[in-house]
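> sequence and predicted structure are below.
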Amino acid sequence: MKSLMKRVFAAAAAIATVFGLAATTVATANAADNATLTVSTADAKFAGKTVNAYKMFSATVSGDGKAVSYTLTDEWKPFFEKSVGLTGVTSENVNDKANDYVSNLQGDALVAFATKASNWAQTTANNIAAGATATVSADASSGNYTATFAGLDYGYYVVAVPGATLANTSGQYATLVSVDSTNVNANIKGSLPTVDKKVQVNGNGADTADAKIGDTLTFTLTSTIPDMSAYDTYTFNFKDTLSKGLTYGDITSVTVEGVDAPLVKDTDYTVTTTPAAAGNTLLTVGMTDFKNKQQTNAGKKITVTYTATLNENAVVGGAGNVNSATIQYSNDPSSTGTGESEPDKVRVFTYGFTVDKYTGDNYNDAATRLAGAEFTLTARGDTSAIKFVQVNAGSATEDAVYRVAKAGETAGTTTTITTPANGKVVFQGLKNGEYTLTETKAPAGYNKLASAIGVKVNGQNDGTDTTNATVTITYNNNNGSNYDQTASNGVIPVQNKSGAILPGTGGMGTIAFTVIGVLVIALGVAWTLKRKNA
């Protein structure tokens, strides 16, 4: 106790940090216990969450506010006797031992103590009652999210958010705060489970990708294994909503950072797919016996990798095909309740363009449109034309629509695209890249194009919000690499000229007609001269 008193009057120890326990002394006077504790965070994920304050030590404050004495509460004595691992602790000296222990904590040791104390407080079997409870709400004046505890007794508190079972970016897990004045402020510590979703592009994770219909894409869902010490059992599920334009394929792996062997399906996790609203599909990867199997890996990354195929229902252009994932997790050690993380989204885009077949000197609305022109479309560098499925045959008032065939799709597929009466054909389901558009047959009475047309599709998007992609279609008329013309609204005008009737050698030909003409003229001249001489 004598060494403890010396620390009290040492200036450096008398002013403790918000995480440390202030030095103890015998109070010369008691202040009224009517304190307000405000805890805050800039993290919007905490909005609406419950915050609990557990009083570990009660406190009295001297009249001048310069000295504080702390007394360990009875319910926290077992924590120091059994959990902290103090030596020589008896029921008679536990208060002094606890004071002495906490006063000397700093750095990583203090962070570790906060973690242990928070888990102890939240473990139902320990019967630690929260001294006060508050709810986090937005604070318009500061822009932060705050929870306020009013009318608190003076004391040393463990402040924890049930479900916040991860260290934050600073490595902090829970808040330790000495409430020894009428108004005290502290920061909320710890972090809630989150998920990071990516689509793989050239071996790297991205928030967006472009693909053609039929392409198979690889997605990853990454989260962090929480500290589940306060829980008897722990729910931890990856939940991923695939838009109707994506067909789920298979889970290719579930891995834990630093662990060589991947987790095993139906042993370590289960996979279910169920229909969801608007034709979407809900994929759930549920962890089995998660606490017992993964508590030792708390703080490590866990990653689910799966495949999905862009299908015939894919949105072309626009806001893309949205894929949204969350983590469902246990959020209260005292119940079976669960929370759900903020969703993380990726978008897969596919694009298209339109061919407008016409004849005449001017390309405008009055120009004559041509039916019956036939085209193929080939990716630059490929030798085989792309297979399409006709979605709409078109008419005098409707465009024909063809979408890229899915992998393995054979029924109703064609490589020949034919213009309808209105002359317009829409090509859908293409990824970014260069293509060759070849006219293989001209409409009856018109000349086929002398060369193929080079087309470049360049779609750009700005991430995972709901804005539409910007698609630029450029082209040339000689299938070169210089795309010097831009398709207005994605429409490429393709002109056909009517064919001239060419001379042949199988009939009398023009020579015969010339001879006959000369003879007729000669006879006419002879007849005129004869009449004149008569």
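Now that the structure is in, tell me what you want to look at.
> from here on, contacts and neighbour counts on C-alpha atoms
Fine.
> contacts only, for the closest residue to A314 other than its chain neighbours.
In space, not counting the residues next to it along the chain, A314 is nearest to G245; the distance is 3.7 Å by Cα to Cα, 6 or more residues apart in numbering. Going by Cα atoms under 8 Å, 6 or more residues apart in numbering, G245 touches 310-315, 321.
> E374: how many residues sit nearby?
As a burial measure, E374 scores 17 neighbours (other Cα atoms under 10 Å).
> tell me who's in contact with it.
Per Cα under 8 Å, 6+ apart, neighbours of E374: 416-419, 439-443.
> specify the local secondary structure of G249.
Secondary structure for G249, judged by DSSP: H, G, I helix; E, B strand; the rest coil, is strand.
> got the contact list for it?
Going by Cα under 8 Å, 6+ apart, G249 touches 306-309.
> mind checking how far G48 is from L430?
G48 sits 44 Å away from L430 when distances are taken as Cα to Cα, to the nearest Å.
> so between these two, which is more surrounded?
Per other Cα under 10 Å, whichever of G48 and L430 has more neighbours is L430, with 25 against 15.
> try this one side by side with the last:
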Amino acid sequence: MKTNKFLQVILATILLLTTAFVSNQHIVSADDNVDVKNTNITINKRIFDEGKTPANKQNTGDVMSDFGGQPLNGSEFTVYNVSDQYYSLIKGSDQNTAIAKIQQDAASVAPDYAKKVDAKTTAGQGQATFANLPLTDSNGKYIVYLFVETKTPNNVTITKRAVPMVVAMPIYKLDANLKPTNDINKDIQLYPKNETAKDTKEFSNLGQFNQVTVNGTTFANVTTGDTLNYKLTVNIPANIGDSNAVTSYKINDKPSAGLALVAGTVKVGSLVKDTDYTITEHDGGFTVDLKLDSAAVKALAGQKLQLAYNMTLTATVDPDALQSNKASVQINNDTEQQITPPTPVGTGGYKFTKKDAQTGKVLQNAKFVVTNKDQSKFATFTTNANGDNVFTKWVDTKDAATKVVSDANGSIRVIGLLNGDYVLNETDTPSANYVLLKDGTITFTVEHGKYGASNLDVKNTPKGLLPSTGGAGIYAFIIIGAAMMIGAYIWFKKSRQQAEV
């Protein structure tokens, strides 16, 4: 019996060490002659960032304060009894082969032959303890347990789940040299590992735009005529195909008020709309809802999915506010996992008031074109609901340009321009009674953040007024002239009489 026990201890040790050196799988085996009836098994859940998960980490069965990773709460582990299958498999084979087959069967979900014992969710420091698990069944046969991570947290995307763990009772403690002792481990510590990857969002054509830094914030300087390309990379959960673990997976993009999706531009990897996903475009953004019964979606388990789409500034964009779009992933309709937004965008504009140069009265219906600094390009605009002139593009001739017109308040507002110097050239005065401004007279500088404070008075000088012949003006001249002549005659007569005396 001593020889038999020694061989079994050696086997248990070899299998325990295999947790570190064979495909990162936790394998533990058993002995035949023990007095201990129950044991505790504690799951110590650890999560690692993508690429930082240790390939092999020896599991000693004791507390391992240097195991690495971060504790992960919210993972559900279910323990099953797989003793019948285990003992059936080892007939004509060996323990390692039997355990590997059970692990393979449980790679996605627990196999049908697994009999559920209990389920617990990690908490505190990523721990879940299964207390007082029996070492033997009612017939005195040692039990073989299977631990499967049946659910992962909704607030983090798990790209690599913990490998199913097979624990064949009983487990012996190891000494400092990792040699087996004669003491049964009644408080087994297991360290399953998860890996997570960071979802990212990129401003794909950022390099096409000038980047400006104001008060420590860097943004891309864009116009309302520019198309902005975005790329969103999300990591699909490793258990996306398990309907008990993942019931919903949504990808959201929510732009700020001045930014909106170009309709119909969203591409979701190689997935097919309405077959593999549905999309709802709303509030300037969108929601992609993956169809979890799709074979193409299930095949993405633990993989990356890339979305590409275009956005533009809206016609009612605030020229003084930076615009950004926030993306997120939502698993099982739980709290959204926010994705760090890319570089924001900003535009600019300017305001003018048309006035009479003498009276200061505001003037309506004056017409202008906007040009670049050297007056070689001319701007076209659309008009939004607020009456603002929203930039669309540059053209080569004045005839092709949009004429912006002063409204009833004499106001002209242009928005959606880049930072820089521009010219406002008058093409038509409010009426024929005003002098047309010479081209190049009105220059202005656009700077993001200063639209609200901008206001340039554009003044027209009235032409000189002459009274019309036969009009009221001539009568005034006649009356005044007659009075002056009568006065002169009286003075002349009076002077002459005095001289004769």
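That came in fine, so what should we check first? Computed from a prediction, not measured in an experiment: that's the story for all the values here.
> TM between them?
The TM-score (TM-score structural alignment, normalised by the length of the second structure) is 0.57; 405 aligned residues with a Cα RMSD of 5.9 Å.
> G459 of the first structure: which of the contacts of G249 of the first structure is nearest?
Comparing the contacts of G249 of the first structure against G459 of the first structure with Cα to Cα picks out T309 as the nearest, at 19.5 Å.
> hang on, that closest one in a strand?
Yes - counting by three-state DSSP, T309 of the first structure is found in a strand.
> how many residues are close by the closest residue to it other than its chain neighbours?
Spatial nearest neighbour of T309 of the first structure, chain neighbours left out: T216 (4.2 Å); criterion: Cα to Cα, 6+ apart. Under the neighbour criterion other Cα under 10 Å, T216 of the first structure is assigned a count of 19.
> what's the match for T216 of the first structure in the second structure?
Aligned by TM-score structural alignment, T216 of the first structure pairs with T227 of the second structure.
> and for I417 of the first structure?
Pairing criterion TM-score structural alignment: the partner of I417 of the first structure within the second structure is identified as V404.
> count of residues packed around its match?
Other residues within reach of V404 of the second structure, judged by other Cα under 10 Å, total 25.
> my read is that it contacts T371, right?
No - assessed by Cα atoms under 8 Å, V404 of the second structure is found out of contact with T371, at 11.8 Å.
> ok, the contacts of G245 of the first structure vs A452 of the first structure, which is closest?
For A452 of the first structure, the closest of the contacts of G245 of the first structure turns out to be E312, at 27.6 Å, with distances computed as Cα to Cα.
> pull the contacting residues for the aligned residue in the second structure for the closest one.
Structural alignment (TM-score structural alignment) places E312 of the first structure against A315 in the second structure. Under the criterion of Cα under 8 Å, 6+ apart, the neighbours of A315 of the second structure are 224, 258, 383-384, 390.
> hang on, Y80 of the second structure packs against T150?
No - here Y80 of the second structure lies out of contact with T150, judged by Cα under 8 Å, at a distance of 11.3 Å.
> pick out the residue nearest the middle of the first structure.
Computing the C-alpha centroid of the first structure and ranking residues by Cα atoms, centre = their mean puts K345 first, at 2.1 Å.
> determine the three-state secondary structure at it.
Here K345 of the first structure takes the strand state, with states given by three-state DSSP.
> what about it, distance to P503 of the first structure?
Relative to P503 of the first structure, and taking Cα to Cα, K345 of the first structure is found at 66 Å.
> do V68 of the first structure as well
Taken as Cα to Cα, the span from V68 of the first structure to P503 of the first structure is 115 Å.
> neighbour-wise, which of these two wins?
Each of V68 of the first structure and P503 had its neighbours counted (other Cα under 10 Å), and the higher figure belongs to V68 (25 against 9).
> so what's the residue count around the closest residue to the more buried one other than its chain neighbours?
In space, and not counting its chain neighbours, V68 of the first structure is closest to V61: 4.6 Å by Cα to Cα, 6+ apart. As a burial measure, the neighbour count of V61 of the first structure was computed by other Cα under 10 Å and equals 25.
> element containing the corresponding residue of the first structure for L456 of the second structure?
Using TM-score structural alignment as the criterion, the counterpart of L456 of the second structure in the first structure is P493. Here P493 of the first structure is covered by strand 491-495, with elements defined by DSSP states H and E.
> N433 of the second structure and P462 touch, don't they?
Yes - counting by Cα under 8 Å, N433 of the second structure touches P462, with 5.6 Å between them.
> looking at those two, which is more packed in?
The neighbour comparison of N433 of the second structure against P462 (other Cα under 10 Å) goes to P462, with 16 against 13.
> so that one makes contact with Y434?
Yes - in this structure P462 of the second structure lies within contact range of Y434 using Cα under 8 Å: 4.3 Å.
> just the helices in the first structure please.
In order along the chain, the first structure carries the following helices (DSSP state H): 2-9, 11-14, 77-78, 94-103, 107-122, 290-294, 509-533.
> for G459 of the first structure, find the nearest of these.
Nearest to G459 of the first structure among the helices of the first structure is helix 290-294; the distance by Cα to Cα comes to 42.2 Å.
> just give me how far that closest one sits from the chain centre.
27 Å (Cα atoms, centre = their mean, to the nearest Å).
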